[in-house]
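[1] pasting the sequence and the predicted model now:
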Amino acid sequence: MMKHVLTLTLSPTVDKSTTVDKIVAEQKLDCDAPKFEPGGGGINVSRALKRLGLASVAVFPSGGLTGQRLQDLLDEEGIDQHPVTTKNLTRENFIVVNRTTNEQFRFGMPAPELLVREEEAILKLVKQLAPKTSYIVASGSMPQGIGDDFLAKVARIAHKEHARLVVDTSGEALKQAVDEGVYMLKPNQNELSKLTGLRVDDHDEVEEAARKIVDKGKCEIIVVSMGPLGAQTVTKDFSEHIHAPTVKKRSTVGAGDSMVAGMVYGCSKGYDLRHMVRMGIACGSAATMNPGTELFQKDDADRLYQWLVKRIKN
């Protein structure tokens, strides 16, 4: 039986972006026509996987007219989706680019509260879909009202159905998920520091902190994203720092989600560890080459991946 990837987004959004010649306080600013795109961690992972040719199923809460717009936008991109209807309105984020300086201003609205019955409905849906799932990707921030043990419950479902859980979030929910056990984590340095209580200012400290988690048997693979410095990969018997390729950065929106998508794609295609992580870095780096919330172009990701592979040291 062919199994699919399930992405879980608990704080989805409609990203509304525009550009202006310059941003000046107290003046009426003439903006370009707005662009609307679906957003939120897991949703971006699904969108990125689609660009790589890998199908996924997106699970997320959806409320009101904004939620319907989010669903319509995902339909336009051909994303298989299972929204869970919520009482509260899905949020809308706002991004403005100053054309003169290429500065980007990102206004992130708080995720609406999830009610207990809505949280239970999402868990029930994940449980129903899990038997046909090879990877569950939980990515993005946690909304108000949700239990700190929510992702731990998802981890238990993943274990029962032999699905690999990939987590990219922060806070107490991340700690409890790790305590339950996950397949792969993709924290940044700040998230890793909070998770372990250790300083992670350089490669050695990042490796030490990541190994603290791996050695407890709570996670098989940790890939720490370090921005322009690349990423540090740590498993029980392997560690490697990979430098990111140099690209002209236009926006960092969705870069982390693109990186997660690249790694999940690599895993699903049977890439070994070193090639899998390089696929993730290639997708994340390629995403920074595009403005706004556009994620990456597949040709850019493929080119950067080949560049990274050629530099693997035996």
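    Alright, I've got the coordinates.
[2] only C-alpha atoms for contact and neighbour calcs from this point on.
    OK.
[3] what about the helices in the stretch 101-250 of the chain?
    All helices of the stretch 101-250 of the chain, identified by DSSP state H, counting those that start in this stretch, fall at 116-129, 150-160, 171-180, 189-196, 203-214.
[4] of all those, which lies closest to residue 254?
    Residue 254 lies closest, by Cα to Cα, to one member of the helices of the stretch 101-250 of the chain: helix 189-196, at 17.0 Å.
[5] run a quick neighbour tally on the nearest residue to residue 170 once chain neighbours are set aside.
    Nearest residue to residue 170 in three dimensions, chain neighbours excluded: residue 191, at 6.0 Å (Cα to Cα, 6 or more residues apart in numbering). For residue 191, the count of nearby residues is 18 (other Cα atoms under 10 Å).
[6] below is structure B, check it against A:
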Amino acid sequence: MTILAVALNPTIDISSEVQHVQPTHKMRTSLQERHAGGGGVNVARVIAKLGGRPELLILSGGATGALLEEILADLPITLRTVHVGGSTRIAFMVYERDTGQEYRFVPEGADITADEVEKAMAAVAKFRGDYIVASGSLPRGAPDDTYARMSDIAAANGVRFVLDTSGAPLRATLEKGQVFLVKPSLGELETLAGRKLDEAGLRDEAMKLVREGRSQYVAVTLGREGAILAGPNGVLRVPAIHVPVKSAVGAGDSFVGALVWLLSNGGTMEEAFRFGVAAGAAAAMTPGTELCHRDDIFAIYEGRAAYDTEA
């Protein structure tokens, strides 16, 4: 089965470490790493780590866009590129050794034009496969209904549409009712609901999206509290998997990438959901923007890792 990951607002992610973060003073960093990043890019990277060969649609521009394409060229990913006038953004993550805290600086990115949006739509329309995963923020200039239009294209072509975004683009796409699976965080689901949610409210709101036909499945990631899956058969609650945490970067993308990869390889939705939870935990074990390791995912999923789970 084939998967198309969509990254309309990709980044070059640069991570490093510093002993102590302080204002004004020059801080000497070490252990600098550079990766291709952004929601859809990370999803594709995870699928590739698991042995798949996903397709990846990116918007790329300027000298930084050329660097992004160069980095991606070394990965087992089939790249579909729409070149744009603005430059691809660069994001920074700094880990402070004194406190174990990480600081993330993510620019919003350049504006894109209506013509560039239409080129991306045309690229999506050409895809003939099984899953389209639209993940990450929209660049400036892209209308709120951009992902909603992609979900319509996917439905017309018989492709399952998976969504991981926030804010107005999330709401606009769910109003279309063409989503196979949506992955909001607790905060994003609370924004949709317009209120704070306790455990019962969380389950009710997730199932409400399913009952109203907005998404066939709703996977809500809860960080240290685990995750829930709402679908036609009700709600499944999976506890957190406690691992030594080095970075939270890419945990949600790892969850989505691993879940869709297992589905595409014949796994059931429950199996894929649990596999996604394992991938999110595995991502937390790696520093910076490294994402998850394949062996860690399978060790956690199969219960071979020496980490405790809690309800």
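    The structure has been received and is ready for your questions. Quantities reported herein were computed from a predicted structural model and do not represent experimental measurements.
[7] one step back: corresponding residue for the residue nearest to residue 170 of structure 1 in structure 2?
    With TM-score structural alignment as the criterion, residue 191 of structure 1 lines up with residue 188 in structure 2.
[8] next one: residue 257 of structure 1
    In structure 2, residue 257 of structure 1 lands on residue 253 (TM-score structural alignment).
[9] what helix or strand is that match on?
    Here residue 253 of structure 2, judged by DSSP states H and E, is contained in helix 251-264.
[10] so what touches that helix?
    1-3, 39-40, 42-44, 46-47, 50, 52, 130-131, 135, 183, 221, 269, 271-284, 291-292 (Cα atoms under 8 Å, 6 or more residues apart in numbering).
[11] out of those residues, list just those in strands.
    3, 131, 135, 221 (DSSP state E).
[12] out of everything not next to it in sequence, what's closest to residue 43 of structure 2?
    residue 257 (4.5 Å).
[13] try residue 163 of structure 1
    Residue 163 of structure 1 sits nearest to residue 134 (Cα to Cα, 6+ apart), 4.8 Å away.
[14] ok, residue 212 of structure 1 next?
    Spatial nearest neighbour of residue 212 of structure 1, excluding adjacent residues (Cα to Cα, 6+ apart): residue 196 at 7.6 Å.
[15] same question for residue 22 of structure 1.
    residue 98 (5.1 Å).
[16] ok, now residue 77 of structure 1?
    Using Cα to Cα, 6+ apart, the closest residue to residue 77 of structure 1 is residue 47 (7.6 Å).
[17] quick one: map the one you found onto structure 2.
    Match for residue 47 of structure 1 (TM-score structural alignment): residue 45.
[18] and that match, how many residues sit next to it?
    Neighbourhood size, residue 45 of structure 2 [other Cα under 10 Å]: 29.
[19] number of nearby residues for the aligned partner of residue 72 of structure 1 in structure 2?
    Using TM-score structural alignment, the partner of residue 72 of structure 1 in structure 2 is residue 70. Other residues near residue 70 of structure 2 come to 12 when the count uses other Cα under 10 Å.
[20] could you do residue 24 of structure 2 as well?
    Residue 24 of structure 2 has 6 nearby residues by other Cα under 10 Å.
[21] check the secondary structure at it for me.
    coil (DSSP: H, G, I helix; E, B strand; the rest coil).
[22] and it, what's its match in structure 1?
    Matched to structure 1 by TM-score structural alignment, residue 24 of structure 2 sits across from residue 26.
[23] what of residue 275 of structure 2?
    By TM-score structural alignment, residue 275 of structure 2 lines up with residue 279.
[24] isn't its match up against residue 300?
    No. Between residue 279 of structure 1 and residue 300 there is no contact under Cα atoms under 8 Å: 11.5 Å.
[25] which one of these two has more residues nearby?
    Between residue 279 of structure 1 and residue 300, counted using other Cα under 10 Å, residue 279 has the larger neighbour count: 30 against 15.
[26] how about the contacts made by the more buried one?
    So residue 279 of structure 1 contacts 259, 262-263, 266, 301, 305 (Cα under 8 Å, 6+ apart).
[27] ok, now how distant is it from residue 137 of structure 1?
    According to Cα to Cα, to the nearest Å, residue 279 of structure 1 and residue 137 of structure 1 sit 17 Å apart.
[28] quick revisit: count of residues packed around the aligned partner of the residue nearest to residue 163 of structure 1 in structure 2?
    With the correspondence set by TM-score structural alignment, residue 134 of structure 1 lines up against residue 130 in structure 2. The number of residues packed near residue 130 of structure 2 is 17, by other Cα under 10 Å.
[29] hang on, residue 130 of structure 2 packs against residue 54?
    No. The criterion here is Cα under 8 Å, and residue 130 of structure 2 misses it with residue 54 at 10.9 Å.
[30] which neighbours do the two have in common?
    With Cα under 8 Å, 6+ apart, residue 130 of structure 2 and residue 54 have common neighbours 2-3.
[31] okay, and the aligned partner of residue 57 of structure 2 in structure 1 sits in which element?
    Counting by TM-score structural alignment, residue 57 of structure 2 corresponds to residue 59 in structure 1. Assigned by DSSP H and E, residue 59 of structure 1 falls within strand 56-62.
[32] mean per-residue distance, the following helix or strand past that strand to structure 2?
    With elements assigned by DSSP H and E, the helix or strand that comes after strand 56-62 of structure 1 is helix 64-76. Once fitted to structure 2, helix 64-76 of structure 1 is off its aligned match by 0.7 Å on average (mean Cα distance after the TM-score superposition for structure 1).
[33] following helix 64-76 of structure 1, which helix or strand comes up?
    Assigned by DSSP H and E, the successor of helix 64-76 of structure 1 is strand 80-85.
[34] which position in structure 2 pairs with residue 296 of structure 1?
    By TM-score structural alignment, residue 296 of structure 1 lines up with residue 292.
[35] that match: neighbour count?
    28.
[36] just give the closest residue to it, not the sequence neighbours.
    Using Cα to Cα, 6+ apart, the nearest residue to residue 292 of structure 2 is residue 283, at 3.9 Å.
[37] ditto for residue 295 of structure 1
    In space, residue 295 of structure 1 is closest to residue 287, 4.6 Å off (Cα to Cα, 6+ apart).
[38] state the number of residues packed around that neighbour.
    31.
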